[in-house]
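Asker: sequence unknown, structure follows:
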C-alpha cells in the first residue's frame, strides 16, 4: 500500500476526471471494495454504469444505454438519466471507492419512457451495480482483463454506447469543440477513438476531452 500522501495525490488526479458535477434529482452513494489492482479502480464508474443500465432494462426500459465515459441514458430522453462519479481512498478495511449515482431526469422527462416501464429504485440499482462489479472482479482475478481495466467488459460497453458509429463532437472540458467525427470505439484503458472529418483517428481519455452529439449544446 502506498503512503497516504502518494495515495491522496493519485486519487486527486482521478478526481479531476470524476469530480462532482453538481446536484441531481436524487443521489445514491455506495462504498465498493473490489479486489483489483489499484490502477484498475479508475474503471469502476464505467463498470457501475453497466449495472445501472441493467437495472433500467430490468424495469422495462429496453432502450437504455451508455454515454461514455460513465453516464447512463434513456434513448427517448436524449440526455443522461444517471450520472456516476467515483472518489477513492483507504481505511482499516483497505482500498475503497465511494460511488455517487445521481438521477438527473427532471419533471416530465419520464414521459418519454415506455408505458410499461418504471424507474428502478435504489435497492434495484445497488443490486445490479454490485453484481456487475463482482463479475468484473472475478474476470480480473481469472486473468480475463490482464491487458487493461476495461478489457473484460469492453465488448458489452461497446455494444451499448448509444453514439457508437455516429457523428459526435469532441470537446475540451470547458465545452469548446476540438473536432468533429465518428465515434469508432474504445481501448482497454477506456480511451475513446473518433475518426475525424479528414479520416484521422483521434484517441483521448476522459481527462482530455468529452463527447457530445452535434444536436446538443
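Answerer: That came through, no problem. In this text the structure is predicted, and so the values were computed from the model without any measurement.
Asker: drop to CA atoms for contacts and neighbour counts, all remaining ones
Answerer: Noted.
Asker: grab the nearest non-local neighbour of residue 82.
Answerer: Computed as CA to CA, 6 or more residues apart in numbering, the closest residue to residue 82 that is not its neighbour in sequence is residue 103, at 4.6 Å.
Asker: er, residue 211 actually
Answerer: Leaving aside its chain neighbours, residue 211 sits nearest to residue 170 (4.9 Å; criterion: CA to CA, 6+ apart).
Asker: center of this structure - which residue?
Answerer: Most central in the chain under CA atoms, centre = their mean is residue 70, positioned 1.5 Å from the mean C-alpha point.
Asker: that one against residue 49, yeah?
Answerer: Yes: contact criterion CA atoms under 8 Å: residue 70 and residue 49 qualify, at 5.7 Å.
Asker: need the residues touching each of those two.
Answerer: residue 84 (CA atoms under 8 Å, 6 or more residues apart in numbering).
Asker: returning to that earlier point: can you tell me the element the residue nearest to residue 211 falls in?
Answerer: For residue 170, the element it lies in under DSSP states H and E is strand 167-171.
Asker: ok, structure two:
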C-alpha cells in the first residue's frame, strides 16, 4: 500500500513522483483512500509498468507515465466503456499537439501513429505504438471507480538517459519474472507493435512538450471526454451498451477497420482470420469470416493483427 497520509486527494491534485513501481498501483490505492474524480499521479520512471494482460510497459526517464482516478456517475457495468472513452481523450490531446490525421486507435484502446517522414499516411501505415492505455476498475468504500493508466513515448526508449544501477536492477528483476510468466502462458508468442515516440511523429518545427505540460493536457482531455460520455449515459444513450454514445467517433479513429486481420488468443494461437468490420455497443470487435459469418470477440481474451 502507498503511504498517502500527507497527500491531497482532491480532484485538482496531480502528484509528481520520481521513480515508482507503477503509477496505476498508486492511483488504485488513492482511489480506495477516497481520491476524487480527476486525481492523478505521474512519475519520471516506472520499474514495474504494465499494459493489458500484465504485459510489460518499458518506462525509462523522459516519457510520460500518468494515472487518473475516474469516478463517473454511471452504472457500474458502464465502466466497461472507459477504455474507449479514455483513448478518444488521449487522441484529442495529441491532436492538439499537431498530430491531426496522424494518430489512431488500435482496438481496443492503444494509440498508434506514423513517422513524420510519411506525409500522407495510409491507414495500413498506422502500425507503431505511441501510447499504451490500461484502464482498471476497482471497488472502494466510496463505490466503484476506475484508474486510467496512460504511457506516452515522448522520446524513444533508446534515447532515454540511463537509469541508476539500483533502478535498473529493479526494472530487470520485474522484466525477468514477466518473461518467465509470458513463456509459461505463451503470451510471448503474440506479436507486438514496434514503438514510436512524439520525437519521431510530431511535424517538423513542433516542440516536444514537457512531461508536466503533456500530463495536464492529457488529463484535461480525458476528463472532458468522460464528462461528455457521462452526460450521454444519463440521457439514456447507453441503453444498447457503454460504447453506444461514442461509437461513431470511436470507429472513425480505427485505422485497422475494414482490413483483413487475424484474431490472436492470449497464448499466440490464431483463432480466426477475416475482415475487421466493426465494433458493437459493448466494444467487442466484429470480424467477418471467410464463411460469411460475423463473429464478435472481446479484447479481454484476444487481440487483432493486420494480415
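Answerer: Arrived safely, thanks for sending. All values reported here derive from a predicted model rather than from experimental measurement.
Asker: quick one: TM-score?
Answerer: Overlay of the two chains. TM-score (TM-score structural alignment, normalised by the length of structure 1): 0.83; 198 aligned residues with a CA RMSD of 2.1 Å.
Asker: before we move on, the earlier item: mean per-residue distance, the strand holding residue 170 of structure 1 to structure 2?
Answerer: With mean CA distance after the TM-score superposition for structure 1, strand 167-171 of structure 1 departs from structure 2 by a mean of 1.2 Å once superposed.
Asker: where does the very next helix or strand once past that strand end up in structure 2?
Answerer: Under the assignment DSSP H and E, the closest C-terminal helix or strand after strand 167-171 of structure 1 is strand 177-186. Aligned by TM-score structural alignment, strand 177-186 of structure 1 falls on residues 270-279 of structure 2.
Asker: now stretch 159-167 of structure 1
Answerer: The aligned range for stretch 159-167 of structure 1 is 252-260, by TM-score structural alignment.
Asker: which residue of structure 1 sits opposite residue 94 of structure 2 in the alignment?
Answerer: Here residue 94 of structure 2 is matched to residue 56 in structure 1, going by TM-score structural alignment.
Asker: contacting residues for the spatially closest residue to that match that is not a sequence neighbour?
Answerer: The shortest distance from residue 56 of structure 1 to any non-neighbouring residue, by CA to CA, 6+ apart, is to residue 120 (6.1 Å). The neighbourhood of residue 120 of structure 1, defined by CA under 8 Å, 6+ apart, consists of 55-56, 59.
Asker: who wins on neighbours among the residues you listed?
Answerer: Per-residue neighbour counts (other CA atoms under 10 Å) across those peak at residue 56, which has 27 neighbours.
Asker: gap between residue 214 of structure 1 and residue 169 of structure 1?
Answerer: Distance, residue 214 of structure 1 to residue 169 of structure 1, by CA to CA, to the nearest Å: 6 Å.
Asker: then residue 25 of structure 1?
Answerer: From residue 25 of structure 1 over to residue 169 of structure 1 the distance is 27 Å, taken as CA to CA.
Asker: list the buried residues in stretch 288-298 of structure 2.
Answerer: 288-289, 294, 297 (16 or more other CA atoms under 10 Å).
Asker: and the gap between residue 181 of structure 1 and residue 196 of structure 1?
Answerer: From residue 181 of structure 1 across to residue 196 of structure 1, the span is 4 Å (CA to CA).
Asker: strands along the stretch 201-307 of structure 2, start to end?
Answerer: With DSSP state E, counting those that start in this stretch as the criterion, the stretch 201-307 of structure 2 has strands at 260-265, 270-279, 285-289, 294-297, 302-306.
Asker: for structure 1, what's the longest helix?
Answerer: helix 122-141 (DSSP state H).
Asker: mean deviation of that helix from structure 2?
Answerer: Helix 122-141 of structure 1 sits 0.5 Å off on average (mean CA distance after the TM-score superposition for structure 1).
Asker: please pull up the equivalent of residue 85 of structure 1 in structure 2.
Answerer: That one, residue 85 of structure 1, aligns with residue 134 by TM-score structural alignment.
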